[in-house]
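Participant: Based on what follows, work out the 3D shape:
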Amino acid sequence: MTLSEKLAEYTVQLKYEDLPLEVVEFTKICILDWYGSAIAGKDEKPIQSIKELVEEWGGNEQSTLITGGKSSIGNACLVNAASSHIVELDDIHKSSIIHAGTVVIPAAIAIAEAYDLSGEELITAIVAGYEVCYRIGEAVSPSHYYYWHNTATCGTFGSAAASAKLLNLNVEQTAFALGNAGTQAAGLWEFIEDGANTKQLHTAKAAYNGVLAAMLARKNFSSASKILEGRRGFFESMSTEYNEEKITEHLGKQFKIIENSFKIHASCRHTHPAMDCVLQLAQEHNLTHENIVSIDIRTYQTVLNITDNPQPDSIYASKFSSQFCVALIAAHKSASLKDFTEESLHSPAIRGLMDKVTVRADPYYNGAYPEKWGAKVEITLENGMKYEASTDYPKGDPENRAEKDEMIAKFSNMVSDKVLSPDEEAATIFNLENIKIKNWLSKLSYNLANQKA
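Facilitator: Prediction:
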């Protein structure tokens, strides 16, 4: 069997009854976290641009747009996937370096609503989608990640697998879906140089392309049989080092979704290890930005590749600046959505502290990455005192878990100003296995249409 066929067989054979209670409940938290991120991002300008475009295109009213109203399945993927990625609070898997929620969940929800499927079917499909994209991401990382945005590339496979599951495709058709997902996989990191809107296009198209691949496969639209391992396939063309064994190792005997990490700070996950250390020291020693002389960060090279930006010029760019993020959390003792503002971006106190931040790669953290995303921070004060903190597991990792009540609190914080009832919405998601997705989203659509300005 080809690797695509093995992943297809796994996807087809997976049943809701196979899922341990822990996996079901954890998947609901993933859905809640995606939903909160999507609601929080829906009014951002890039999302409104995508919304305006899909309105110009038109489309059958099949699936709910997180921005309000309904459109086609594909259009819903574009809007909802982009919206859930823009506030930088979506989930992340360390060893594959993928934000699966922002790609797999909007695709699955759009199909589940359009075809009036159950919460049990949705949960099962999401588990399959996470499993497939995480395994592919692990196989090609970290070399793939230097040029390619794994969420966009590997995430396309996850969207296709979840969609294929919901469409009840057979093994051959599911392999077709994976093959045609792989040939569409794209997403280059160059946008980071400009702080461009492109990152939202990455998730939008990954969700959309996976659905497109599965919908065509339903019509027996064929694809390359060895899209992963073929001599002109995904591995050879997009990774300098890859490990095929990651695709099938313990496949069907574990559930990778529970390896998922969740963000607590509203910034790029690569900034979080150092931010956690700075926050710990600031709280333990009552530090303020006024008495700090220097902040020295030792971490892994990818942090520098993605977030070494000493002069961010927009709120969005500031979320990809280690210098800004550690200065912000030192000054505010918080880095939530409400802390990333124009005021904080131009704050003389924060800007002054940014000049005192150095970021260096360290052999220990380089060697541990991507299984561990760690950092060591040393803060020096005016009086010469030095304080150190380190972590291998920032808050939200499975090894440093954010508990259910913390995730509900995070959700409430993300949606509290969007005229929704956070407690009611959370309760609905934690009862998802007992409802039809269309019923849940019809209520959401009504709430969005009737929310106050």
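Participant: going forward, measure contacts and count neighbours with C-alpha atoms only.
Facilitator: Will do.
Participant: which SS state does the most far-flung residue of the chain relative to its centre fall under?
Facilitator: In the chain, N383 marks the outermost C-alpha relative to the chain mean, sitting 41.5 Å out by CA atoms, centre = their mean. N383 falls in the coil class when you classify it by DSSP: H, G, I helix; E, B strand; the rest coil.
Participant: now swap in S390 and tell me
Facilitator: strand.
Participant: Isn't it up against L279?
Facilitator: No: applying CA atoms under 8 Å as the test, S390 and L279 come out as separate, 11.2 Å apart.
Participant: Around P106, how many other residues sit close by?
Facilitator: Residue neighbour count, defined by other CA atoms under 10 Å, stands at 33 for P106.
Participant: Please compute how far the host helix or strand of L328 lies from its chain's middle.
Facilitator: Using DSSP states H and E, L328 maps to helix 322-332. A distance of 22 Å separates the C-alpha centroid of helix 322-332 from that of its chain, computed with CA atoms, centre = their mean, to the nearest Å.
Participant: What is it packed up against?
Facilitator: Secondary-structure packing of helix 322-332 (3 or more CA pairs under 8 Å, 6 or more residues apart in numbering; DSSP states H and E): helix 272-285, helix 348-354, strand 357-361.
Participant: Measure how far the second one is from the centre of its chain, please.
Facilitator: Centre-to-centre, helix 348-354 and its host chain are 29 Å apart (CA atoms, centre = their mean).
Participant: again, but for the shortest one
Facilitator: Counting by CA atoms, centre = their mean, strand 357-361 is centred 25 Å from the centre of its parent chain.
Participant: Could you do the first one as well?
Facilitator: How far helix 272-285 lies from its chain's middle: 23 Å, per CA atoms, centre = their mean.
Participant: List the buried residues in that helix.
Facilitator: Buried residues in helix 272-285, counting neighbours by 16 or more other CA atoms under 10 Å, are found at 272-282.
Participant: Save those as a markdown table, and put in distance to T153 too.
Facilitator: As requested, those are exported to a markdown table (distance: CA to CA, whole Å):
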| residue | distance to T153 |
| --- | --- |
| H272 | 23 |
| P273 | 25 |
| A274 | 27 |
| M275 | 28 |
| D276 | 29 |
| C277 | 31 |
| V278 | 33 |
| L279 | 33 |
| Q280 | 35 |
| L281 | 37 |
| A282 | 38 |
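Participant: Following up with a second sequence; could you model it the same way so I can compare the two?
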Amino acid sequence: MEHTYLKPYASCRYAHAATDAMLALANDIPIAVANAEEIIVDVFPEALSITNEVAPPTREGAQFSIPFNVAVAASRGAAALRPLERSLLDDEEVLSVAKKVKLRVAADFEQAFPEFTPSRVSIKVQDVFYTHEIRLPVGDVENPMTWVQTEDKFWDLVRGQPAEIQRRSDRIIAACSDIAADFDLPARHLIVELG
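Facilitator: Below you'll find the model as predicted:
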């Protein structure tokens, strides 16, 4: 279990580095990403093997689209990718940003896969490029999600569920936290809550 990739987003792992880079950039640039002139996403060659539809008609298509995931991250934030809601497929702002995304293979990423799944996102704003590179996306074995990030993902996934599920979720998180604090603790309490 220590060498497990925990996906922070409900999308193909190939899109995660670009998503992380966009999330970082969206906080750093002086205007909304929707007003950017150009968005260039440098990827490793295998990343071009997924569908990468700019306006995917299905959630499955969206999950395998780097331009769409980058646009959701820029326009709606990380929580919108956990899970990816069907309504995003018709979101005008997301689709507008996705149309600006240009994918290209970066020479320095050509030999990266499978050890790395890197991406470099560059956003052009008023003739200035802002760039952020991610070699190991969050959730990778070498860059694991923190406890807080994992808990945030869990809460995003149960958002909008009935009150009983919310209470049960509290108990599951507490049981996991107890086990993480003391590995000698039996897992019975967690198993009961998951049952």
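Participant: Output the helices and strands packed on helix 322-332 of the first structure in CSV, with distance to A162 of the first structure appended to each entry.
Facilitator: Putting those into CSV (distance: least, CA to CA, whole Å) gives the following:
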stretch, distance to A162 of the first structure
helix 272-285, 29
helix 348-354, 43
strand 357-361, 37
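Participant: Mind checking these for the one nearest to A330 of the first structure?
Facilitator: With distances scored as CA to CA, the stretch of those nearest to A330 of the first structure is helix 272-285 (6.3 Å).
Participant: in the second structure, what residues pair with stretch 201-208 of the first structure?
Facilitator: Counting by TM-score structural alignment, stretch 201-208 of the first structure lines up with no residues of the second structure.
Participant: Residues in contact with that stretch: which ones?
Facilitator: Contacts of stretch 201-208 of the first structure with the rest of the structure, by CA atoms under 8 Å, 6 or more residues apart in numbering, involve 74-75, 77-82, 85, 102-104, 106-107, 149, 151-153, 155-156, 159-160, 185-187.
Participant: Narrow those to those in strands?
Facilitator: The strands, defined by DSSP state E, take in nothing from these.
Participant: And the buried ones among those, selectable in PyMOL?
Facilitator: Only the buried members of the contacts of stretch 201-208 of the first structure end up in this PyMOL selection, burial being decided by 16+ other CA under 10 Å:
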select buried, resi 74+75+77+78+79+80+81+82+85+102+103+104+106+107+149+151+152+153+155+156+159+160+185+186+187
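Participant: Out of the contacts of stretch 201-208 of the first structure, which sit inside helices?
Facilitator: 74-75, 77-82, 102-104, 106-107, 151-153, 155-156, 159-160 (DSSP state H).
Participant: quick one, helices of the stretch 51-200 of the first structure?
Facilitator: 73-83, 101-114, 119-140, 150-166, 171-182, 198-217 (DSSP state H, counting those that start in this stretch).
Participant: I would like the range of the second structure that aligns with the second one, please.
Facilitator: With the alignment judged by TM-score structural alignment, no segment of the second structure is matched to helix 101-114 of the first structure.
Participant: So which elements touch that helix?
Facilitator: In terms of contacts (3+ CA pairs under 8 Å, 6+ apart), helix 101-114 of the first structure is packed against helix 21-41, strand 63-64, helix 73-83, helix 119-140, helix 150-166, helix 198-217, helix 437-449.
Participant: What of the third one?
Facilitator: Under the contact definition 3+ CA pairs under 8 Å, 6+ apart, helix 119-140 of the first structure sits against helix 21-41, helix 101-114, helix 150-166, helix 245-248.
Participant: which residue numbers in the second structure go with the first one?
Facilitator: I take that to be helix 21-41 of the first structure. Per the alignment by TM-score structural alignment, helix 21-41 of the first structure matches no residues in the second structure.
Participant: what's the angle between that helix and helix 119-140?
Facilitator: Helix 21-41 of the first structure and helix 119-140 are oriented at 90 degrees to each other (axes from the mean of the first three to the mean of the last three CA atoms, to 10 degrees).
Participant: Between helix 101-114 and helix 21-41 of the first structure, find me the angle.
Facilitator: Between helix 21-41 of the first structure and helix 101-114, the angle formed by their directions is 100 degrees, by the same axes, to 10 degrees.
Participant: Just the buried positions in helix 21-41 of the first structure, please.
Facilitator: By neighbour count, and taking 16+ other CA under 10 Å as the criterion, the buried residues in helix 21-41 of the first structure are 23-41.
Participant: That helix vs helix 437-449, what angle?
Facilitator: Comparing the axes of helix 21-41 of the first structure and helix 437-449 via the same axes, to 10 degrees yields an angle of 20 degrees.
Participant: Tell me the helices and strands packed up against helix 21-41 of the first structure.
Facilitator: Packing contacts for helix 21-41 of the first structure, counted by 3+ CA pairs under 8 Å, 6+ apart, involve helix 73-83, helix 101-114, helix 119-140, helix 404-415, helix 422-429.
Participant: Out of those helices, flag the one nearest G374 of the first structure.
Facilitator: Comparing those by their distance to G374 of the first structure (CA to CA), the top pick is helix 119-140, with 18.2 Å.
Participant: Would you mind getting the angle between that closest one and helix 422-429?
Facilitator: Between the axis of helix 119-140 of the first structure and that of helix 422-429 there is an angle of 90 degrees, by the same axes, to 10 degrees.
Participant: And helix 119-140 of the first structure, how far out from the chain middle?
Facilitator: Relative to its parent chain, helix 119-140 of the first structure has a centroid offset of 13 Å by CA atoms, centre = their mean.
Participant: same deal with stretch 362-370 of the first structure?
Facilitator: 22 Å.
Participant: again, but for stretch 170-185 of the second structure
Facilitator: Computed by CA atoms, centre = their mean, the chain-centroid distance of stretch 170-185 of the second structure equals 26 Å.
Participant: Residues contacting that stretch, please?
Facilitator: Residues external to stretch 170-185 of the second structure that are found in contact with it (CA under 8 Å, 6+ apart): 151, 186-187, 189-190, 193-194.
Participant: Mind checking which of these are buried?
Facilitator: Members of the contacts of stretch 170-185 of the second structure that pass the buried threshold by neighbour count (16+ other CA under 10 Å) are listed as 189-190.
Participant: hang on, the earlier thing: between the helices and strands packed on helix 101-114 of the first structure, which gets nearest to V419 of the first structure?
Facilitator: helix 437-449 (8.0 Å).
Participant: and the closest one, what other elements does it pack with?
Facilitator: If contacts are counted by 3+ CA pairs under 8 Å, 6+ apart, helix 437-449 of the first structure sits against strand 63-64, helix 101-114.
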